[in-house]
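Peer 1: Next one to model:
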Amino acid sequence: MTVNILFAAQPDRWVQYETPLTEALNATGLAYDLRTEFAPQEVDYIVYAPNCAVQDFTPYTRLKAVMNLWAGVEGVVKNETLTVPLTRMVDEEGLTQGMVEWVTGHVLRHHLEMDRHIVNPGHIWDHSPPPLSKDRPVTILGFGALGQACATALLNLGFPVTGWSRSPKPMQGVTTHAGTDGLPKALSDAQIVVLLLPATAATENTLNADTLALLAKGAAIINPGRGPLIDDSALLAALDSGQIGHATLDVFRVEPLPQDDPYWAHPKVTVTPHIASETRPDSASRVIAENIRGNESGKGLLHLVDRSAGY
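Peer 2: Below is the predicted model of the structure:
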């Protein structure tokens, strides 16, 4: 029996995914039909980007699963018409490695105080060295697959790493904390904080006036996770007071970031345009194809979203 797969995303995504997804599906040996248009009642799987035209899943009466193209599922997880399993993108080859490289690069940038030398309008000859990595504690908020992969890279560079998550996730070599009571412990005296939490009602404003005050004075914030994790007003105030030394932000509540947003002009903020870890079509296509093959063979789906948790 042929498996019908609907690719539901913006047109530019189809241009990127048509060839690699076709090749990945061919490699599975499945009999399939991949298109951008089907009669809804004929669709078995939807490869999905939440900003596409498909928002009502009710007509898709044969649907077995929706495979989200992105790691974040906040744009679809609350859709009440979606009653079949939803998977998120977990791509160690592409997405995870991209995040590790971006996070490691910006942690090193702040640790080595590179901006002090690169952005030096006064031509100041400051010969004072930064501390060694062993003396620069890093806290990672969000300790799932991405957080643990980033922790491994930072441990290999000699940083003491603390991880925090909503539920316990122990890892050798890392000090881990969990739950509401563990958050102050994870943040206490951290010099660099990396946010890799999902966007849920429970994680909104995780960094606020109270939690920012727990960090070491002059700490750096690195956010490649989700914009709502930070109380923007509180962060701007902490930057102005000197409690936070710099913030590198890749994600925002509104994207693209409006031209009049104060983050653009703030001297202690680096804005990057949501590029920390873009889904790579080649490797993401292999993840999707293997997940469909596994489900069709009776093994079930990987990377299922927990609707109650929101991720």
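Peer 1: From here on, just use CA atoms for contacts and neighbour counts.
Peer 2: Fine.
Peer 1: what's the spacing between the residue nearest the centre of the chain and residue 298?
Peer 2: Of all residues in the chain, the one closest to the mean position by C-alpha atoms, centre = their mean is residue 225, 4.3 Å from it. Look at residue 225 and residue 298: by C-alpha to C-alpha, to the nearest Å, they are 33 Å apart.
Peer 1: Kindly report the same for residue 216.
Peer 2: Taken as C-alpha to C-alpha, the span from residue 216 to residue 298 is 51 Å.
Peer 1: Please apply the same query to residue 275.
Peer 2: Between residue 275 and residue 298 the distance is 36 Å, computed by C-alpha to C-alpha.
Peer 1: and if you look at residue 73?
Peer 2: From residue 73 to residue 298 the distance is 25 Å (C-alpha to C-alpha).
Peer 1: Those two - which one has more neighbours?
Peer 2: Shown here are residue 73 and residue 298; by other C-alpha atoms under 10 Å, residue 73 has more neighbours (23 against 8).
Peer 1: Do I have it right that the more buried one meets residue 88?
Peer 2: Yes: between residue 73 and residue 88 there is a contact at 6.6 Å, judged by C-alpha atoms under 8 Å.
Peer 1: Find the residues that touch each one of these two.
Peer 2: Shared between the contact lists of residue 73 and residue 88 (criterion: C-alpha atoms under 8 Å, 6 or more residues apart in numbering) are residues residue 311.
Peer 1: just to revisit the earlier point, ignoring the adjacent residues along the chain, who's closest to the residue nearest to the centre of the chain?
Peer 2: Distances taken as C-alpha to C-alpha, 6 or more residues apart in numbering put residue 196 closest to residue 225, at 4.3 Å, once the chain neighbours are dropped.
Peer 1: Go ahead and confirm that neighbour touches residue 145.
Peer 2: No: assessed by C-alpha under 8 Å, residue 196 is found out of contact with residue 145, at 9.9 Å.
Peer 1: Which residue of these two possesses the greater neighbour count?
Peer 2: Using other C-alpha under 10 Å as the criterion, residue 196 and residue 145 rank with residue 196 on top: 25 against 14.
Peer 1: Now the second one, please; I'll put the structures next to each other:
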Amino acid sequence: MIQIYFAAGARLWPGYAAPLRAALDDAGIVASLTPDCADPAMVDYIIFAPGGDISDFSPYTRCNAVLNLWAGVEKIVGNPTLTQPLCRMVDPALTQGMVEWVLGHTLRHHLGMDRHITNPTHTWDPTCPPLAAERPVTLLGMGALGAACAHALQAVGFPVTGWSRTAKSVPDVALHHGDAGLVAALTGAAIVVLLLPKTPATENILNAQTLALLAPGAAVLNPGRGHLIDDAALLAALDTGHLGHATLDVFRTEPLPADHAFWAHPRVTVTPHVAAETRPSSASRVVIENIRRAQAGAPLLHLVDKSRGY
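Peer 2: A predicted model of the protein is given here:
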């Protein structure tokens, strides 16, 4: 019998136990699924989340794969004891949640909703915003989340440009890659959305030099990773007015400290890491599908390239 160790932590187990067992039944897989591990050498698969029950993977000599419940793997991928294949989470519900957050906040900035929602002087300003077709949006990161957000924004009418570290192909989206492509993608962008993983190559990708490329008054949306932005450079660009607003969902330290400048800045909106969440019902099916594939000798889905960090 297959042995599956749910090592994502006691807090998550009650929400995942039933959906995982249902997914196993649907896949016709007979397995022992437990949040406890009496014998690491007997474990075939590990379901994991950062902050879970394992920091040393070396005793799990029979383990075929570590299946992460988070889309991000930066807190595990550098673990030197992790020699097993690592799969990140690509959850349809997580993707949909991200699309809704990105689309909602893009429209908020595009339409200038804040000046109507918060209007203490009761100023009558009938200025209409431009149409979406006149507001170029750049997405940094063109994986599953970036591609889904790009198509949702295009459906509303925004011209979308995408950028990734390496060349990608996303139907109907203008794409750039590499260092030269980053300059092209950011130059003149009115709204920038960050959906990159945290790696040494992406840390501080928005800094004083790259922020200067954006259109005056541009908005920055970051539901990706806090380390993607140089915080001091962002605040400076906001203070000068070159940036109109930043809506940030992720931060270098979470929860965001109460005395952090982002909380009090009039051009910053803080959302508490709620842009997207892994949902047990759909994520369980992704995890069990990978176990089914591994048992059948098929390639694993969403396999992490440890040398690249994602």
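Peer 1: picking up where we left off before, list the contacts of the residue nearest to the centre of structure 1.
Peer 2: Listed by C-alpha under 8 Å, 6+ apart, the contact partners of residue 225 of structure 1 are 195, 196, 197, 198, 250, 251.
Peer 1: same deal with residue 185 of structure 1?
Peer 2: Counted by C-alpha under 8 Å, 6+ apart, residue 185 of structure 1 has contacts residue 177.
Peer 1: The helix or strand where it lies against structure 2, how far on average?
Peer 2: For residue 185 of structure 1, the host element (DSSP states H and E) is helix 179-187. Taken over the aligned residues, the distance from helix 179-187 of structure 1 to structure 2 averages 0.5 Å (mean C-alpha distance after the TM-score superposition for structure 1).
Peer 1: buried set for that helix?
Peer 2: 182, 183, 184, 185, 186, 187 (16 or more other C-alpha atoms under 10 Å).
Peer 1: Also stretch 247-261 of structure 1?
Peer 2: For stretch 247-261 of structure 1, burial by neighbour count (16+ other C-alpha under 10 Å) applies to 247, 248, 249, 250, 251, 252, 257.
Peer 1: Output those as TSV; include the columns secondary structure.
Peer 2: Below are the buried residues of stretch 247-261 of structure 1 laid out as TSV (DSSP: H, G, I helix; E, B strand; the rest coil):
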residue	secondary structure
247	strand
248	strand
249	strand
250	coil
251	coil
252	coil
257	coil
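Peer 1: Format those residues as CSV; extra columns: distance to residue 46 of structure 1.
Peer 2: Shown next, in CSV, are these (distance: C-alpha to C-alpha, whole Å):
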residue, distance to residue 46 of structure 1
247, 37
248, 35
249, 32
250, 28
251, 26
252, 27
257, 30
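Peer 1: and which of those is nearest residue 306 of structure 1?
Peer 2: Distance to residue 306 of structure 1, by C-alpha to C-alpha, is smallest for residue 251 among these, at 23.0 Å.
Peer 1: So the closest one is in contact with residue 223, correct?
Peer 2: Yes: with contact taken as C-alpha under 8 Å, residue 251 of structure 1 and residue 223 are classed as touching, separated by 6.7 Å.
Peer 1: Find the helix or strand that residue 150 of structure 1 is a member of.
Peer 2: helix 145-156.
Peer 1: chain center to stretch 127-144 of structure 1, what's the gap?
Peer 2: 20 Å (C-alpha atoms, centre = their mean, to the nearest Å).
Peer 1: what's in contact with it?
Peer 2: 111-113, 147, 151, 157-166, 169, 186-187, 190-198.
Peer 1: Okay, the closest residue to residue 37 of structure 2 other than its chain neighbours and residue 261 of structure 2: tell me how far apart.
Peer 2: Excluding the flanking residues, the one nearest residue 37 of structure 2 by C-alpha to C-alpha, 6+ apart is residue 5, at 6.4 Å. Look at residue 5 of structure 2 and residue 261 of structure 2: by C-alpha to C-alpha, they are 42 Å apart.
Peer 1: Check residue 272 of structure 2 too.
Peer 2: With C-alpha to C-alpha as the criterion, residue 272 of structure 2 and residue 261 of structure 2 are 15 Å apart.
Peer 1: go on, residue 298 of structure 2?
Peer 2: 49 Å.
Peer 1: Please apply the same query to residue 57 of structure 2.
Peer 2: From residue 57 of structure 2 to residue 261 of structure 2 the distance is 39 Å (C-alpha to C-alpha).
Peer 1: Those two - which one has more neighbours?
Peer 2: residue 57 (17 against 13).
Peer 1: Just tell me the aligned range of the helix or strand encompassing residue 161 of structure 2 in structure 1.
Peer 2: Using DSSP H and E, residue 161 of structure 2 falls within strand 160-164. Strand 160-164 of structure 2 lines up with residues 161-165 of structure 1 when matched by TM-score structural alignment.
Peer 1: from the chain's centre, how far out does the matching stretch sit?
Peer 2: On C-alpha atoms, centre = their mean, the centre of stretch 161-165 of structure 1 falls 16 Å from that of its chain.
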